[in-house]
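**Student:** build me a model:
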Amino acid sequence: MKQEQNVSSLQQQTKQLRGAIRSAQHTGPTSGLATGAMQGNVVILPAEWANEFLLYCQKNPVSCPLLGVSEVGNFTLPELGDDIDMRYDVPEYLVYRDGEKVDSCVDIADLWQDDFVAFVLGCSFSFENALSQAGLTPRNIEQNVNVSMYESSIPTVPAGRFFGNTVVTMRPYQPKDAIQAIQITARFPKAHGSPLHFGNPEEIGIEDLSQPDFGEAVEIKEKEVPIFWACGVTPQVAIRNAKPPICITHAPGKMLITDLLDTDLAVL
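**Tutor:** This next block holds a predicted model:
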């Protein structure tokens, strides 16, 4: 009974947060919000490009773990939340034309096309709750900033016109805590799962941790080790390379909040 009450309370939180996002009252990062709910990266493409992007996700399931795909022209995703509207429910959207970012906006109602297909991909914010419950609260949550994201030199598997390197998130931990953090996140394959790398960032093409490509830098304390997980911003690099006539994504760190529980997709 208590578990049902907790689930009901969380669903109320997710709806309230989506309501705040939909009305543009909340336009910031979503890390640490609606704790226990799955968050999702968003990619919206014309149907002509959707099959190639779907294949790209299937070939790169760690970077692009699929949570949901809409019907052509349908801006709802009832399997992720009965009131979700993909035109309004992301805190900030980025608009790409021919691979170039041309605009950002808080809703895409005027841009929505009848041939659009919306993809929602798992996000590492969804395992941050488990880390926090284990006493390993991520530094970005402690400092109340967006997570640090870097374009690495780790290649993804190309699919059609989509290709590029993997974007990674970074969270620092003491070596004794790093092992536990790896074990915990391995249980969440739909939220990128185990890290791709830890230790020397130069080995994966990252020269300066103080200068993330997306998000904000976080403090790295003495003797802490940087740990790098795959990130759902990876498709934005592939979109830049593929150059579709139009594509809309979430702004890094500003996710779609779903009604799925992070534990629903965990491997226990």
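
**Student:** please make it C-alpha for all contacts and neighbour counts, starting now.
**Tutor:** Fine.

**Student:** which strands and helices lie in contact with the longest helix seen in the chain?
**Tutor:** If you go by DSSP state H, the chain has its longest helix at helix 2-22. Judged by 3 or more CA pairs under 8 Å, 6 or more residues apart in numbering; DSSP states H and E, helix 2-22 is in contact with strand 256-261.

**Student:** tell me the angle the strand it packs on makes with helix 2-22.
**Tutor:** 170 degrees (axes from the mean of the first three to the mean of the last three CA atoms, to 10 degrees).

**Student:** tally up the residues packed near residue 102, please.
**Tutor:** By the criterion of other CA atoms under 10 Å, residue 102 has 10 neighbours.

**Student:** and the one 4 residues further on, by the same measure?
**Tutor:** For residue 106, the number of neighbouring residues by other CA under 10 Å comes to 21.

**Student:** show me what contacts it?
**Tutor:** 24, 27, 88, 90-93 (CA atoms under 8 Å, 6 or more residues apart in numbering).

**Student:** same thing with residue 163?
**Tutor:** Neighbours of residue 163 in contact, by CA under 8 Å, 6+ apart: 156-157, 237-239, 241-242.

**Student:** tell me how far it lies from residue 57.
**Tutor:** 11 Å (CA to CA, to the nearest Å).

**Student:** go on, residue 219?
**Tutor:** Taking CA to CA, one finds residue 219 at 32 Å from residue 57.

**Student:** between the two, which has more neighbouring residues?
**Tutor:** Neighbours per residue, other CA under 10 Å: of residue 219 and residue 57, the larger number sits with residue 57, 23 against 13.

**Student:** another for comparison:
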Amino acid sequence: MQTGDYSDFKTDLLDQVAELRAHIRSGTHTGTTSGKAQSLVQGNVVILPADWANDFLLFCQNNPVACPLIGVSQTGDPMLPGLGRDLDIRTDIPEYQIFRNGERAETATDIRDVWRNDFVTFVLGCSFSFEDALVRAGLSIRNVEQGQNVSMYRSNIATQSAGRFHGDMVVSMRPFKAADAIRAIQITTRLPKAHGAPVHIGDPALIGINDIHIPDFGDAVTIGRDEIPVFWACGVTPQVALENARPQIAITHVPGKMLLTERLNEELAVL
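**Tutor:** Purely as a prediction, here's the structure:
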């Protein structure tokens, strides 16, 4: 791609994400962001009071596959200029989950009324970013095909605790035929900030999943008889850690409803 063509390509993408973010901010788009804003990085979000931030930062550093950190705000600042122009974390996620003492207390499409001056926002990489790379390589993504949220499960894969944060990993699943599964591994390995290579392939019972047709988060998708379930670490993992740590208040995205950034996926790739 020539320099001028690349510039035009990115401008078009930024215009698209700005339009979609406007719909999110107005509350007219509250659904999943899977398959949206292709080629741009999507992010999981965790918002915590500042006196919990150091523990959570260490949890991310201890678990870079499940919690690949791509952005941290200044205390009390809802803007994230490194990830997008005019990006306001209080309004720019399709749906928020508000935790109170570790319980999923309520959801909202706007958190301006609960925002605090001591909040710190963490943005973590998301597997929706690598879905774009898989599609561009000619692979079929079942949840995108079916217009569904991705299937996500609580596993028995332990994370490394940090301070008050601990818990098992959440994984996302996409089914592939064997040859396509190998290709998917090769592609996602280059994208560590989008969870990188899978953490498990095949029998879900081996990682503590009793019924693959009943995900803990997201939607069930069709799995063909000739397909293998492939599991990646998932950015919902911190939500399990929040349940265990029980801060008085914490805010996340609702699983599958991500923050759309203005960073290109390829900017975070390992060449």
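
**Student:** re the thing from before, I'd like the next helix or strand past the longest helix of structure 1.
**Tutor:** strand 37-46 (DSSP states H and E).

**Student:** what's the mean distance for that following strand versus structure 2?
**Tutor:** For strand 37-46 of structure 1, the mean distance to aligned residues of structure 2 following superposition is 0.3 Å (mean CA distance after the TM-score superposition for structure 1).

**Student:** can you give the distance of that strand from its chain's centre?
**Tutor:** Centre-to-centre, strand 37-46 of structure 1 and its host chain are 7 Å apart (CA atoms, centre = their mean, to the nearest Å).

**Student:** what stretch of structure 2 does that strand fall on?
**Tutor:** With TM-score structural alignment applied, strand 37-46 of structure 1 matches the range 40-49 in structure 2.

**Student:** same deal with stretch 11-19 of structure 1?
**Tutor:** Going by TM-score structural alignment: stretch 11-19 of structure 1 matches residues 14-22.

**Student:** ditto for stretch 204-213 of structure 1
**Tutor:** Stretch 204-213 of structure 1 maps onto residues 207-216 of structure 2, going by TM-score structural alignment.

**Student:** got the buried residues for that stretch?
**Tutor:** By neighbour count on 16 or more other CA atoms under 10 Å, the buried set for stretch 207-216 of structure 2 is 207, 209, 212, 215-216.

**Student:** so which helix or strand takes in residue 99 of structure 2?
**Tutor:** Per DSSP H and E: strand 96-100 holds residue 99 of structure 2.

**Student:** which secondary structure elements does that strand sit against?
**Tutor:** Checked by 3+ CA pairs under 8 Å, 6+ apart, strand 96-100 of structure 2 has strand 103-108, strand 249-253 packed alongside it.

**Student:** the aligned partner of residue 118 of structure 1 in structure 2: what's it in contact with?
**Tutor:** Aligned by TM-score structural alignment, residue 118 of structure 1 pairs with residue 121 of structure 2. Residue 121 of structure 2 is in contact with 45-48, 72-75, 78, 89, counting by CA under 8 Å, 6+ apart.

**Student:** quick one on the thing from earlier: how about JSON lines for the buried residues of stretch 207-216 of structure 2, with distance to residue 66 of structure 2 added?
**Tutor:** Converted to JSON lines, the buried residues of stretch 207-216 of structure 2 look like this (distance: CA to CA, whole Å):
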{"residue": "207", "distance to residue 66 of structure 2": "15"}
{"residue": "209", "distance to residue 66 of structure 2": "17"}
{"residue": "212", "distance to residue 66 of structure 2": "20"}
{"residue": "215", "distance to residue 66 of structure 2": "18"}
{"residue": "216", "distance to residue 66 of structure 2": "17"}
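
**Student:** identify, from those, the entry nearest to residue 110 of structure 2.
**Tutor:** Taking CA to CA as the measure, residue 216 is the one of those closest to residue 110 of structure 2, at 24.4 Å.

**Student:** which residue numbers in structure 1 go with stretch 167-184 of structure 2?
**Tutor:** The aligned range for stretch 167-184 of structure 2 is 164-181, by TM-score structural alignment.

**Student:** what lies in contact with that stretch?
**Tutor:** Residues contacting stretch 164-181 of structure 1 (CA under 8 Å, 6+ apart): 63, 131, 136, 138-140, 147-156, 158, 220, 223-234, 237-238, 241.
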